[in-house]
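Enquirer: Fold the following.
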Amino acid sequence: MVDLPPQRTTHDGPWPAGYPSGFAVVDVETTGLASHDRIVSAAVYRLTARGEVEDHWYSPVNPQRDPGPVWIHGLTSEVLAGAPLFAEVVDELAERLADRVLVAHNAVFDWTMLAREFARAGRTPPVRERLCTIRLAKELALPLPNHKLETLVGHFGVAQRQAHHALDDARVLAEAFLPSLHEAASRRLPLPLHPCRPITEWAEGPSAGARRGAGQAAGAWRGWRAPRRRPACPYPNPGRYEPGGRLVQGMRVAFSGDTSIDRELLEDQAYEAGLHVATSISRLTSLLVTNTPESTTSKVARARVHGTPILDEAAFTHLLRDVAPAPGQ
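Expert: Predicted structure coming up:
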């Protein structure tokens, strides 16, 4: 049975020609926020081009490890022990995402978690673009005191029944997205769509071999690596990257946006080559690596302000093969 959103003011005029043909509003609950964390539940509301609900889907997922913050998502080891593995629901999930724009609140998080799970299952997610409702709210200049999900849905009078349950979070977001979409359409605003780049290499999490109980400690799974802080780069910063030249040990490199190699692995490769992995952009940054140089992220914007050179992932990984020694080495 489909939960239809309440009636709201909608745009009945001509629909913008460049808008997507359908949306998939997504929410995932996870064992944590790191790259080795896993999905414990997922929900999708499929919407038409005009934001009307077609159907919805939900499933808990056995993460094959400790479920993490049970006090947030409410899914205990006992509940998840009998849940399907991600590989067992990936076909159903892919069917609901196919050829639609993925919509989520803080969409980069939901997309990244899904992209890693699809990669572990040996699959490519059928999603080309995503839309973040935080970004859309900012584009619409909604009068919100903050951009929490409960604040956004409250602005549109949507009632939350069970916060941090993936299905209910997806429901309230779908209901809030409908008037947001129609407001954007009435103003003929371009939607803030961002390309989704599937992950092809990733940091191995808990082993996904034979099915096991979800309550086993994460550290007991073969291949799991705890988060770690990298030592400081031992080389001085030689300055900015010169287009057409070589990378030099000690250069400060920052990353922005989706990468086909999991971000943690890409940063590890840069560090092992003798580069300094920077978390922000300043006048001292040697290079920004991004596959979306046309985006409006803060790092890209600051790189433009400081004149920081920009390379895409493919060019950067090619240059990593032959990094010049630090001066004096």
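Enquirer: CA only for contacts and neighbour counts going forward, please
Expert: Fine.
Enquirer: now Pro69: how far from Ser59?
Expert: According to Cα to Cα, to the nearest Å, Pro69 stands 18 Å off from Ser59.
Enquirer: Quick one: name whatever helix or strand follows the helix or strand Glu78 falls within.
Expert: Using DSSP states H and E, Glu78 sits in helix 77-81. Downstream of helix 77-81, the next assigned helix or strand under DSSP H and E is helix 86-97.
Enquirer: Any buried residues in that next one, and which?
Expert: In terms of neighbour count (16 or more other Cα atoms under 10 Å), helix 86-97 has its buried residues at Phe86, Ala87, Val90, Leu93, Ala94, Arg96, Leu97.
Enquirer: From the residues you listed, pick the one nearest Pro125.
Expert: Ala94 (6.5 Å; Cα to Cα).
Enquirer: wait, doesn't the closest one sit right on Arg123?
Expert: No: with contact defined as Cα atoms under 8 Å, Ala94 does not reach Arg123; the gap is 9.3 Å.
Enquirer: By residue count, which helix of this structure is the longest?
Expert: In terms of residue count, the longest helix belonging to the chain (DSSP state H) is helix 166-187.
Enquirer: Another for comparison:
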Amino acid sequence: MDFTAIDFETATNHASPCAVGIVSVQNGIITDEYYTLIQPPGNRYNWYTMQVHGITPEDTQDAPTFDKIYPEIKKRLQNKIVVAHNVAFDRSVLQKTMLTNNLDYSELNISDNWQCTMQMCRASSKYPSGKLNECCVIEGIQLNHHEALSDARACAELFLRIKAASS
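Expert: Below is the predicted model:
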């Protein structure tokens, strides 16, 4: 089973990522992990998002902007099956940020039909809420919730377990 799991944290809106975590899986094994802070537009944050993920303007003042890290994202996503825990959010962040940076989303050649572990969990009585942190507790998956790489890794592990259970 080959796929790439992704998770974004944002500063203000869907076009303001401040961190990304990407986990590549080949033959059911995690083979690559990528994490970076991203300087959001104007390095602006709202209070709520800082409370959620703990990333502040001081953390990203010297971080690269999205256009600088995009080659790393492209390398990991292009032509891949993409998995996220909240597809609507993470796909929107990627699409809106690429648009804001005049980057062509279609060049990634990824399906609009990303795999969503939240939807998979909600479809099962095993996971009452579908929330990533609660699904991870049930599965015994280690998670530092709202840290992008930890969320992406947990999403990948959760996807592997759900797929194995349905086989």
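Enquirer: Once they're superposed, tell me the TM-score.
Expert: Scored against TM-score structural alignment, normalised by the length of structure 2, the superposed chains reach a TM-score of 0.88; 160 aligned residues with a Cα RMSD of 1.6 Å.
Enquirer: circling back to that earlier point, distance to Gln269 of structure 1 for the buried residues of helix 86-97 of structure 1 - can I get that in CSV?
Expert: Below are the buried residues of helix 86-97 of structure 1 laid out as CSV (distance: Cα to Cα, whole Å):
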residue, distance to Gln269 of structure 1
Phe86, 28
Ala87, 28
Val90, 30
Leu93, 32
Ala94, 31
Arg96, 35
Leu97, 32
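Enquirer: Tell me the one of those nearest Phe177 of structure 1?
Expert: Nearest to Phe177 of structure 1 among the buried residues of helix 86-97 of structure 1, with distances taken as Cα to Cα, is Leu97, at 16.8 Å.
Enquirer: the strands in structure 2, which residues?
Expert: Secondary structure of structure 2 (DSSP state E): strands at 3-10, 17-26, 29-37, 82-84, 115-116.
Enquirer: highest average neighbour count across those strands?
Expert: Comparing those by mean neighbour count (mean count of other Cα atoms under 10 Å), strand 3-10 comes out on top with a mean of 28.
Enquirer: What is it packed up against?
Expert: Other helices and strands packing on strand 3-10 of structure 2, by 3 or more Cα pairs under 8 Å, 6 or more residues apart in numbering; DSSP states H and E, are strand 17-26, strand 82-84, helix 87-100, helix 148-166.
Enquirer: what does it correspond to over in structure 1?
Expert: Per TM-score structural alignment, the counterpart of strand 3-10 of structure 2 in structure 1 is residues 23-30.
Enquirer: average gap between that stretch and structure 2?
Expert: Following the fit onto structure 2, the mean deviation recorded for stretch 23-30 of structure 1 is 0.5 Å by mean Cα distance after the TM-score superposition for structure 1.
Enquirer: what does that stretch contact?
Expert: For stretch 23-30 of structure 1, contacts defined as Cα atoms under 8 Å, 6 or more residues apart in numbering pick out 37-49, 51, 67-68, 73, 96-97, 100-105, 110, 164-167, 169-170, 173-174.
Enquirer: now swap in stretch 150-170 of structure 1 and tell me
Expert: The set of residues external to stretch 150-170 of structure 1 that reach it, using Cα under 8 Å, 6+ apart, is 25-29, 41-45, 57-58, 72-74, 104, 144-145, 172-173, 175-176, 179.
Enquirer: All set, thanks.
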